[in-house]
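A.B. asks: task: produce atomic coordinates for the following.
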Amino acid sequence: MSASPAGRPMRADAARNRARVLEAAEAVFAENGTSASTEDVARRAGVGIATVFRHFPTKEALIEAVFAGLMRRFADEADALCAAEDPAEAFFSFLTRIVDVSATKNAYTEALTAAGVDVDDVLAEGRQELPRALGALLDRAQRAGAVRADIGVPELIVLIVGTSRAAERATPEIQSRVLEVVFDGLRR
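C.D. replies: A predicted model of the protein is given here:
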């Protein structure tokens, strides 16, 4: 059960409303960017604006929660892929997914940074979980002989960040081709 800002357990209806607001915010921000209004989020969630602000006192707090949730889901997705039958397919499909959503991830980072929010604080949990999960995927792919043994998580993260930044400025065809080149460099 979620906790309220005061630390008390949240009522079931309040927890449902909070989840609806987060889901709506993610959809609205994906469609219209982080400059979309909280009124649009409330309308999409089917709640009043006061409900949005009860759970997220500022728009930045809402963006923080959406971004932190996205990063948690990435770690969960990587963990789930560790059980996939084909370690190589799991590894490369996860890297593709990260690059595919890079523009959204970077937009959250830029919006929070512009608002004076320390993004490292927002992502503290995800910055531990995602590398751990990514490391597990990498290890499986290396043990299967699909990825070079001299690549570690730090190099992989730098590669993902660079590729993600470049992908924002590329057409889908170029992005796909760049990923092919990067993946060829990672393979044994």
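A.B. asks: can we go C-alpha only for contacts and neighbour counts from here?
C.D. replies: Will do.
A.B. asks: show me where the protein has helices.
C.D. replies: 12-32, 38-45, 49-55, 59-81, 87-100, 102-114, 119-122, 124-143, 153-167, 172-186 (DSSP state H).
A.B. asks: buried ones in the last one?
C.D. replies: Spelled out, that is helix 172-186. Across helix 172-186, burial judged by 16 or more other CA atoms under 10 Å covers 175-176, 178-179, 186.
A.B. asks: just checking, what packs against it?
C.D. replies: Where contact means 3 or more CA pairs under 8 Å, 6 or more residues apart in numbering; DSSP states H and E, helix 172-186 is packed against helix 153-167.
A.B. asks: now for the helix it packs on, which elements pack on it?
C.D. replies: helix 87-100, helix 102-114, helix 124-143, helix 172-186.
A.B. asks: between these, which one is nearest to Pro154?
C.D. replies: helix 124-143 (8.4 Å; CA to CA).
A.B. asks: correct me, but Arg165 touches Val101?
C.D. replies: No: judged on CA atoms under 8 Å, Arg165 makes no contact with Val101 at a distance of 10.7 Å.
A.B. asks: re the thing from before, mind putting the helices and strands packed on helix 153-167 into a markdown table with distance to Ala15?
C.D. replies: A markdown table is the format used below for those (distance: least, CA to CA, whole Å):
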| stretch | distance to Ala15 |
| --- | --- |
| helix 87-100 | 29 |
| helix 102-114 | 24 |
| helix 124-143 | 21 |
| helix 172-186 | 38 |
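A.B. asks: one more, so I can put them side by side:
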Amino acid sequence: MPTPTLPRATPNTRSDARRNRALVLAAAHRALAEGGVTVSLAEIARRAGVGAGTVYRHFPTKTALLEAVMQQRIDRLTGLAHRLRDAPDAGRAFFAFCTEVITSTHRNQAVCDMVSNDGWPRELVRDAGARFHSALDDLLIAAQRQGAVRADLTLADVLALFTGCVAIQRLTSDHELARPAALVLDSMRARPAARVTKDRNRFIPRDETPSRNETAASHCPICASPIRSTGTGRPARYCSAACRQKAHRRRRAAAPGPC
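C.D. replies: Predicted coordinates:
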């Protein structure tokens, strides 16, 4: 008696599966943005125009679906950051990206809340978050080099400001950036140094503006080696590229996710 053979997956079968998965994810994005995490998988299947069994084949649990939704959203933002990385106007690119993060995140706040309160992030989302942090840091450094963003701003600062701006954005249903959130973003811009004078007597004004060189570090905060001044450009913060990379990894490990 011949041994029965299983039907092989054809290219069309794989293409249909990819299309159905994309339909389910798109429907999940819309449903979660409108109804929050209480929306059922059956409702998502209805919106996607597929059977409930199709949803369960791709996402056996609602947690798996939520994780995939979060990873896709974070990866979309990371892709945008990569496209903006080589923009001629690095400052404009940085603030455009910040605006997109804030205005898109508040519409997915229910999913972000679950990520924060249910033992997440899981490995898939954590890896997506690490890629997001790296891409955002590249934009920040490029904007600082062009003098568009204040030099003392760190990646952790930006992520914390995102959290506050998203909370502000939730107070309005408008898809445009709320004015209070815009004011917070404006605080990240570099400002020209103001000259401060104090009249110590009635006739002789005295310029008490501090020297800009006071902010330069003399020793590397990672290995404590002396930092050599190049005499041009922004003062170095680390003695070598290796120490700078170590500092970046420490900031990234300590920083919260994009939610």
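A.B. asks: would you mind finding the match for Val158 of the first structure in the second structure?
C.D. replies: Aligning on TM-score structural alignment places Val158 of the first structure opposite Ala160 in the second structure.
A.B. asks: distance of its match relative to Val166 of the second structure?
C.D. replies: Distance, Ala160 of the second structure to Val166 of the second structure, using CA to CA, to the nearest Å: 10 Å.
A.B. asks: and Arg57 of the second structure, by the same measure?
C.D. replies: Per CA to CA, Arg57 of the second structure is found 34 Å from Val166 of the second structure.
A.B. asks: ok, these two, which is more surrounded?
C.D. replies: More neighbours surround Val166 than the other of Arg57 of the second structure and Val166, with 22 against 11 (other CA atoms under 10 Å).
A.B. asks: pull the contacting residues for that one.
C.D. replies: The neighbourhood of Val166 of the second structure, defined by CA atoms under 8 Å, 6 or more residues apart in numbering, consists of 102-103, 105-106, 181.
A.B. asks: buried subset of these?
C.D. replies: Among these, those classed as buried by neighbour count (16+ other CA under 10 Å) are 102-103, 105-106, 181.
A.B. asks: let me know the closest of those to Leu140 of the second structure.
C.D. replies: Using CA to CA, Ile102 comes nearest to Leu140 of the second structure of those, at 15.9 Å.
A.B. asks: the closest one matches what in the first structure?
C.D. replies: By TM-score structural alignment, Ile102 of the second structure lines up with Val99 in the first structure.
A.B. asks: in contact with its match, which residues?
C.D. replies: Val99 of the first structure neighbours (CA under 8 Å, 6+ apart): 160, 163-164, 167.
A.B. asks: ok, the buried residues of helix 172-186 of the first structure vs Asp86 of the first structure, which is closest?
C.D. replies: Distances from Asp86 of the first structure to the buried residues of helix 172-186 of the first structure, taken by CA to CA, are shortest for Leu186, at 16.3 Å.
A.B. asks: in the second structure, what sits opposite the closest one in the alignment?
C.D. replies: Checking TM-score structural alignment: Leu186 of the first structure goes with Met188.
A.B. asks: ok, His58 of the second structure - how many residues close by?
C.D. replies: Using other CA under 10 Å, His58 of the second structure has 16 neighbouring residues.
A.B. asks: what do we get in the first structure for it?
C.D. replies: Here His58 of the second structure is matched to His55 in the first structure, going by TM-score structural alignment.
A.B. asks: now that match: closest residue in space that isn't a chain neighbour?
C.D. replies: Spatial nearest neighbour of His55 of the first structure, chain neighbours left out: Arg18 (6.4 Å); criterion: CA to CA, 6 or more residues apart in numbering.
A.B. asks: for that neighbour, give its distance to Val41 of the first structure.
C.D. replies: For Arg18 of the first structure relative to Val41 of the first structure (CA to CA), the value is 12 Å.
A.B. asks: the two: who's more crowded?
C.D. replies: When Arg18 of the first structure and Val41 are compared for neighbours, Val41 comes out ahead with 25 against 21, by other CA under 10 Å.
A.B. asks: how about the contacts made by that one?
C.D. replies: Going by CA under 8 Å, 6+ apart, Val41 of the first structure touches 21, 24-25, 28, 52.
A.B. asks: how about Leu32 of the second structure, what's its match in the first structure?
C.D. replies: So Leu32 of the second structure corresponds to Phe29, using TM-score structural alignment.
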